[in-house]
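1. sequence unknown, structure follows:
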């Protein structure tokens, strides 16, 4: 297609070919931007506008009230712990699915995605049936912080597994074998060879798990019980404000959760991006 052309002409011809085949870049960008605005930006702008309805004083009063502070404390504490725990066990599950062969591996791999497909209220019913007052295993976690933690771990585990799994599949096993031939033990190989390559995806999965956890409602609504200062997460507190017709306060608390989620995701992805660049430079 570009035979007989010099490099600049060949590049222009190639660009023209892709543009004619896939359409104008401006058109694609315009469509993507419009869709993003309708689905994400406009709803975010609407909730920001609603949160500012009473002015800065009303906003500050809403997010610093005793109920809001207690709900933030419960939500952030459980979400951080769940993200850390799922980072460890999610990595372990991804490792088993990619490095080990066993009977039923396909079924286990399919089950990982079950929390994505299962309505979160059903997850709460499952947790209530297993860990409620009539627990078949003799472990009652209803209206406890442990019950909320297990429910959130259930719905956020796939984020870590599915973030790490593709990277594990693409890792060059020859590097690990070379390290082993030089006398490195398994832990050293994992710490110095495997983990640096997995760190960006692991941090991304942990960030997604944390963001999902701080906004989760359905999976904790029954098992948690919404006990103020004990098991009431921010999403339940927002629901309570809406029931009391305090939409401005509910929007203000929502904005705080959005900001926290965005900041955590931005920080973790920045760290992951820098780790990936260091890995490329050292390769």
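-> Noted; the coordinates are in hand. Because the structure is a prediction, the values reported are computed rather than measured.

2. When you work out contacts or count neighbours from here on, use the C-alpha atoms and nothing else.
-> Will do.

3. What helices and strands are in contact with the helix or strand encompassing residue 20?
-> Element membership for residue 20, per DSSP states H and E: helix 7-22. Contact partners of helix 7-22 among helices and strands, from 3 or more CA pairs under 8 Å, 6 or more residues apart in numbering; DSSP states H and E: none.

4. Following it in sequence, what is the next regular element?
-> helix 25-36.

5. Point out the other helices and strands that that following helix packs with.
-> Applying 3+ CA pairs under 8 Å, 6+ apart, one finds that helix 25-36 contacts no other helix or strand.

6. Other residues contacting it?
-> Helix 25-36 is contacted from outside by residue 19, using CA atoms under 8 Å, 6 or more residues apart in numbering.

7. Helix 25-36 and the helix holding residue 20, what's the angle between them?
-> Following axes from the mean of the first three to the mean of the last three CA atoms, to 10 degrees, one obtains 50 degrees for the angle between helix 7-22 and helix 25-36.

8. For helix 7-22, list every residue counted as buried.
-> Of the residues in helix 7-22, none has enough neighbours to count as buried (16 or more other CA atoms under 10 Å).

9. Please apply the same query to stretch 175-191.
-> Those would be 176, 179, 189, for stretch 175-191 by 16+ other CA under 10 Å.

10. Among those residues, which ones are in helices?
-> Under the assignment DSSP state H, these contribute 176, 179, 189 to helices.

11. Check it against this one:
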């Protein structure tokens, strides 16, 4: 007897999926690539390797790496606390993790700028000890941390919830300390999810725009990010130049996602064999 399926059959389901992917993903990407291809190879190279463009790559990548590293540690700890401990206000704290998803990035940028400006709640005490946040690369990092934290927490949290505490008890019975248990038992099981969260967070940092432009100051060769440079080229009606810069960002993001997928696949096979 053929298995009954609640959803329509494969042809209809696949057709709807392909139409959706084509309209929402493939066509916009193709439009960017076609506009970039209107440039000659020399023109494309001159645009994407100009001193201003190279400066935005450096600032964006370094700030994204710093924000992702912070979130990898803090996000993992955040997910661990939410899963393994009960305390007053836990439900509220769990809800606050999703605020960067719900909050418009422009609102986040304005809020962060007000908080970390020299006369802000956080900015004033920091300025008194010589630390400036607003209109510096540090401000960019903080904005990236704020917008990308949920990607790691929400990726690790469900896997951690499914992780049986008996694994830790067994490791303890075998004489493993807390550090060995974390390194040799828990982290290997969480690594695929952690890798996915880190890659999503890093890609989000690379493409973040609204939360950064308010707190960064947008000074060329100092605090200007790549997505802002692409936006400036659009405002100048230099659509091929904007498309060329957007193509670099697109290729970087796709490369990261592909490498992460390959790393997850390899790690899964290695974990299964071991």
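-> The structure has been received and is ready for your questions. Remember, it's a predicted structure, so these values are computed and weren't measured experimentally.

12. Serialize the buried residues of stretch 175-191 of structure 1 to JSON lines and add fields for distance to residue 137 of structure 1.
-> Shown next, in JSON lines, are these (distance: CA to CA, whole Å):
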{"residue": "176", "distance to residue 137 of structure 1": "42"}
{"residue": "179", "distance to residue 137 of structure 1": "45"}
{"residue": "189", "distance to residue 137 of structure 1": "40"}
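
13. and of the residues you listed, the nearest to residue 155 of structure 1?
-> Relative to residue 155 of structure 1, the closest of the buried residues of stretch 175-191 of structure 1 is residue 189; by CA to CA it sits at 31.1 Å.

14. What's the match for the closest one in structure 2?
-> Per TM-score structural alignment, the equivalent position to residue 189 of structure 1 in structure 2 is residue 181.

15. My read is that that match contacts residue 172, right?
-> Yes. In this structure, residue 181 of structure 2 is within contact of residue 172 by CA atoms under 8 Å, at 7.4 Å.

16. what's the spacing between the nearest residue in space to residue 224 of structure 2 that is not next to it in sequence and residue 41 of structure 2?
-> Among residues not flanking residue 224 of structure 2 along the chain, residue 218 sits closest, at 4.5 Å (CA to CA, 6 or more residues apart in numbering). Distance of residue 218 of structure 2 to residue 41 of structure 2, given as CA to CA, to the nearest Å: 29 Å.

17. Quick check on the two: which one has the bigger neighbour count.
-> residue 218 (19 against 10; other CA atoms under 10 Å).

18. what sits against the equivalent of that one over in structure 1?
-> Matched across to structure 1, residue 218 of structure 2 falls on residue 226, judged by TM-score structural alignment. With contact taken as CA under 8 Å, 6+ apart, residue 226 of structure 1 is in contact with 143, 232-233, 236.

19. Farthest pair within those?
-> The span of the contacts of residue 226 of structure 1, defined through CA to CA, is set by 143 and 236 at 13.3 Å.

20. Now do the helices in the stretch 51-200 of structure 1.
-> In the stretch 51-200 of structure 1, the helices defined using DSSP state H, counting those that start in this stretch lie at 55-63, 66-99, 105-111, 114-117, 120-131, 145-170, 173-181, 186-189, 195-214.

21. how about these in a markdown table, adding distance to residue 247 of structure 1?
-> As requested, the helices of the stretch 51-200 of structure 1 are exported to a markdown table (distance: least, CA to CA, whole Å):
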| stretch | distance to residue 247 of structure 1 |
| --- | --- |
| helix 55-63 | 10 |
| helix 66-99 | 14 |
| helix 105-111 | 38 |
| helix 114-117 | 29 |
| helix 120-131 | 23 |
| helix 145-170 | 26 |
| helix 173-181 | 55 |
| helix 186-189 | 52 |
| helix 195-214 | 19 |
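
22. looking at those helices, which is buried most?
-> Mean neighbours per residue, mean count of other CA atoms under 10 Å, is largest over the helices of the stretch 51-200 of structure 1 for helix 195-214, with a mean of 24.
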